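[1] after the sequence you'll find the predicted model.
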Amino acid sequence: MTDSDVALRDSALAPGVERVAHVRLSTEHGEFLAVGYLDRIRGDEQIALVYGDIEGEGALTRLHSECLTGDAFGSKHCECGDQLSAALRAIVAEGRGVLIYLQGHEGRGIGLLAKLKAMALQAEGLDTVEANLALGLPADARDYRVAAEMLHDLGVRSVRLMSNNPLKRDALLRHGIRIDEQVPLLIPPREENLAYLVTKRERFGHHLPHLDLDRTAAPQP
């Protein structure tokens, strides 16, 4: 996909979402085309990082939920930052693909401050699901409508989805994006996040076959 392709193609987005800008973005992983969108329903600003020609079938795709603590600060309590880097490397190695970075997804959609409160409860022994529920919040409040609409706008008809989360696959299918393959994005666990990953596997159905469940998972610090 070229800059002019993005600039000139008629938008296929729903009225609540607007393509606002596009620019070349040089990163440590490679040079991407950054395409910015505004979700007029939620007010969130979203970005797609496009590498190569992604139109048509089978684009390697990552829907990445924002995680300030993991993506920016390198928190060991989750695998988010490592997954972000691994996904960008995989897209560049593939020669074509797209990463959609979803704002409004912090803490599985509960927001940064609530996420920090939930982390404090996890330090007291609750798992990540129990902590959200103890705060009166959903276990997972994320919505992937805007991601699907962005993919439609970028001309992507089907994807090879880099995700361990079955909910992302189901959401894209509901919104008209076909899944050619679900590609695991497995990061070696740390002592600090093993219990968290086990909870994602057991409570959310994440496909995490690399976890050694025979180990004793210490409570998340």
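    Everything's here; your move.
[2] please count neighbours and contacts with C-alpha atoms only from this point.
    Fine.
[3] so what's the spatially most central residue of the chain up against?
    In the chain, the centroid-proximal residue (Cα atoms, centre = their mean) is residue 64; its distance is 1.6 Å. The contact partners of residue 64, taken as Cα atoms under 8 Å, 6 or more residues apart in numbering, are 84, 99-102.
[4] confirm it sits in a strand?
    Yes - using DSSP: H, G, I helix; E, B strand; the rest coil, the assignment for residue 64 is a strand.
[5] roughly how far apart are it and residue 3?
    Applying Cα to Cα, to the nearest Å, the value for residue 64 to residue 3 is 23 Å.
[6] before we move on, what about residue 136?
    Using Cα to Cα, residue 136 is found at 45 Å from residue 3.
[7] looks to me like residue 74 is in a strand.
    No - under three-state DSSP, residue 74 sits outside any strand and is assigned coil.
[8] what about residue 54, which SS state?
    coil.
[9] can you tell me which of the contacts of residue 64 end up in strands?
    Of the positions in the contacts of residue 64, 99-102 sit in strands, assigned by DSSP state E.
[10] between all of those residues, which two are separated the most?
    Based on Cα to Cα, the longest span within the ones in strands among the contacts of residue 64 runs between 99 and 102 and measures 9.4 Å.
[11] give me the common contacts of those two.
    63-64.
[12] re the thing from before, specify which member of the contacts of residue 64 is nearest to residue 40.
    Residue 40 lies nearest to residue 102 out of the contacts of residue 64, by Cα to Cα, at 14.2 Å.
[13] and the residue nearest to the closest one when sequence neighbours are not counted, what does it touch?
    Leaving aside its sequence neighbours, residue 102 sits nearest to residue 65 (Cα to Cα, 6 or more residues apart in numbering; 4.9 Å). The contact partners of residue 65, by Cα under 8 Å, 6+ apart, come to 101-106, 108.
[14] for comparison:
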Amino acid sequence: MKQADTQFEYISSAKLPTRYGQFIIHGFVELGTEQEHVALSYGEWQEGEVVPIRIHSECLTGDALFSTRCDCGFQLEKALQNIVEEGKGVLLYLRQEGRGIGLLNKIRAYHLQDNGLDTVEANEHLGFDADLRDYRICKYMLDTLKISKVSLMTNNPRKIDALTDLGIEVVRRTPIDHGITADNKGYIRTKTQKLGHRFDPHLLK
């Protein structure tokens, strides 16, 4: 499965049993930064087939610590469930905590949000853009897995644009309006109003 690329490298794959089903975990690294990322694949597909995928940025607080101040952990679980129900698919898990600002800066941003700023204002107050994520490795990961056409589970149109610009055909978008709570409605409204995310407005009332 190795690909020739000066920026990224495929490392190895192994079975990963989960409570949703048995996935294969594939390891990748960005050579310049040594940042590590993984893809979880389920089922099989032919080259050229449309494959359900989700691009999920790491969120330690939501994914592993069960925070309800964001919807990340809920969306991660729903994506894995959807993939198993479809019988095939891939989750690209990118190590880009806090929309790219890192874990400790995310905690600083949380503190600012506790004192009245929204998620975008908090990042900008710390000197960062609202969203610093880089999706270039997704092309390499999908090429490695022989995927060129996808059904993308996302509420974020920037991910559609990023994949399209990289030469991946996004055949359709599947909404993932999952995990809206009293703790994160304001956060999700901000993402909708300031970052262009698409959520069912009835869920945010």
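    The structure has been received and is ready for your questions. It should be emphasised that the depicted structure is a prediction, and the values quoted were computed from it without experimental measurement.
[15] superposing both, give me the TM-score.
    The TM-score (TM-score structural alignment, normalised by the length of the second structure) is 0.96; 204 aligned residues with a Cα RMSD of 1.2 Å.
[16] still on that earlier bit, gap between the residue nearest to the centre of the first structure and residue 149 of the first structure?
    Using Cα to Cα, residue 64 of the first structure is found at 15 Å from residue 149 of the first structure.
[17] before we move on, what about residue 120 of the first structure?
    35 Å.
[18] give me the more crowded residue out of those two.
    residue 149 (23 against 15; other Cα atoms under 10 Å).
[19] the alignment partner in the second structure of that one in helix, strand or coil?
    With TM-score structural alignment defining the correspondence, residue 149 of the first structure maps onto residue 140 in the second structure. Here residue 140 of the second structure is helix, with the state taken from three-state DSSP.
[20] show me where the second structure has its strands.
    For the second structure, the strands defined by DSSP E cover 8-17, 22-30, 36-42, 50-57, 89-94, 149-153, 169-174.
[21] which one of these lies nearest to residue 121 of the second structure?
    Proximity of the strands of the second structure to residue 121 of the second structure was assessed by Cα to Cα; the nearest stretch is strand 50-57, lying at 20.0 Å.
[22] in the first structure, point out the residues matching that closest one.
    By TM-score structural alignment, strand 50-57 of the second structure lines up with residues 58-65 in the first structure.
[23] any idea how many residues pack against residue 70 of the first structure?
    Residues near residue 70 of the first structure, counting by other Cα under 10 Å: 18.
[24] hmm, it is touching residue 80, no?
    Yes - with contacts counted by Cα atoms under 8 Å, residue 70 of the first structure reaches residue 80, the gap being 5.3 Å.
[25] chain center to stretch 196-215 of the first structure: distance?
    18 Å (Cα atoms, centre = their mean, to the nearest Å).
[26] and if you look at stretch 181-190 of the first structure?
    13 Å.
[27] mean per-residue distance, the top helix by length along the first structure to the second structure?
    Counting residues, the longest helix in the first structure under DSSP state H turns out to be helix 80-94. Average distance, helix 80-94 of the first structure versus aligned residues of the second structure after superposition (mean Cα distance after the TM-score superposition for the first structure): 0.3 Å.
[28] in that helix, what's buried?
    80-84, 87-88, 90-92 (16 or more other Cα atoms under 10 Å).
[29] ok, how many other residues are close to residue 13 of the first structure?
    Neighbour tally, residue 13 of the first structure, other Cα under 10 Å: 17.
[30] so it is in contact with residue 153, correct?
    Yes - assessed by Cα under 8 Å, residue 13 of the first structure is found in contact with residue 153 at 5.8 Å.
[31] got a list of what the closest residue to residue 147 of the second structure other than its chain neighbours touches?
    In space, residue 147 of the second structure comes closest to residue 47 once its chain neighbours are excluded; the distance is 6.4 Å by Cα to Cα, 6+ apart. Neighbouring residues of residue 47 of the second structure by Cα under 8 Å, 6+ apart: 146-148.
[32] and what of residue 205 of the second structure?
    Residues counted as contacts of residue 205 of the second structure (Cα under 8 Å, 6+ apart): none.
[33] try residue 92 of the second structure
    37-40, 53-56, 138, 141.
[34] what's the answer for residue 191 of the second structure, then?
    Per Cα under 8 Å, 6+ apart, neighbours of residue 191 of the second structure: residue 197.
[35] which residue lines up with it in the first structure?
    The equivalent of residue 191 of the second structure in the first structure is residue 200 (alignment by TM-score structural alignment).
[36] test my guess that residue 97 of the first structure contacts residue 48.
    No - checked against Cα under 8 Å, the pair residue 97 of the first structure and residue 48 is beyond contact range at 10.2 Å.
[37] more crowded one of the two?
    Counted by other Cα under 10 Å, residue 97 of the first structure and residue 48 do not tie: residue 97 has more neighbours, with 28 against 23.
[38] which position in the second structure pairs with the more buried one?
    Taking TM-score structural alignment, residue 97 of the first structure has residue 89 as its aligned residue in the second structure.
[39] could you measure from its match over to residue 108 of the second structure?
    Look at residue 89 of the second structure and residue 108 of the second structure: by Cα to Cα, they are 35 Å apart.
[40] then residue 82 of the second structure?
    Distance from residue 82 of the second structure to residue 108 of the second structure, by Cα to Cα: 33 Å.
[41] what of residue 17 of the second structure?
    For residue 17 of the second structure, the distance to residue 108 of the second structure equals 35 Å [Cα to Cα].
[42] neighbour count: the two, which is higher?
    Between residue 17 of the second structure and residue 108, counting by other Cα under 10 Å, residue 108 is the more crowded of the two (14 against 11).
[43] what residue of the first structure matches up with the more buried one?
    Taking TM-score structural alignment, residue 108 of the second structure has residue 117 as its aligned residue in the first structure.
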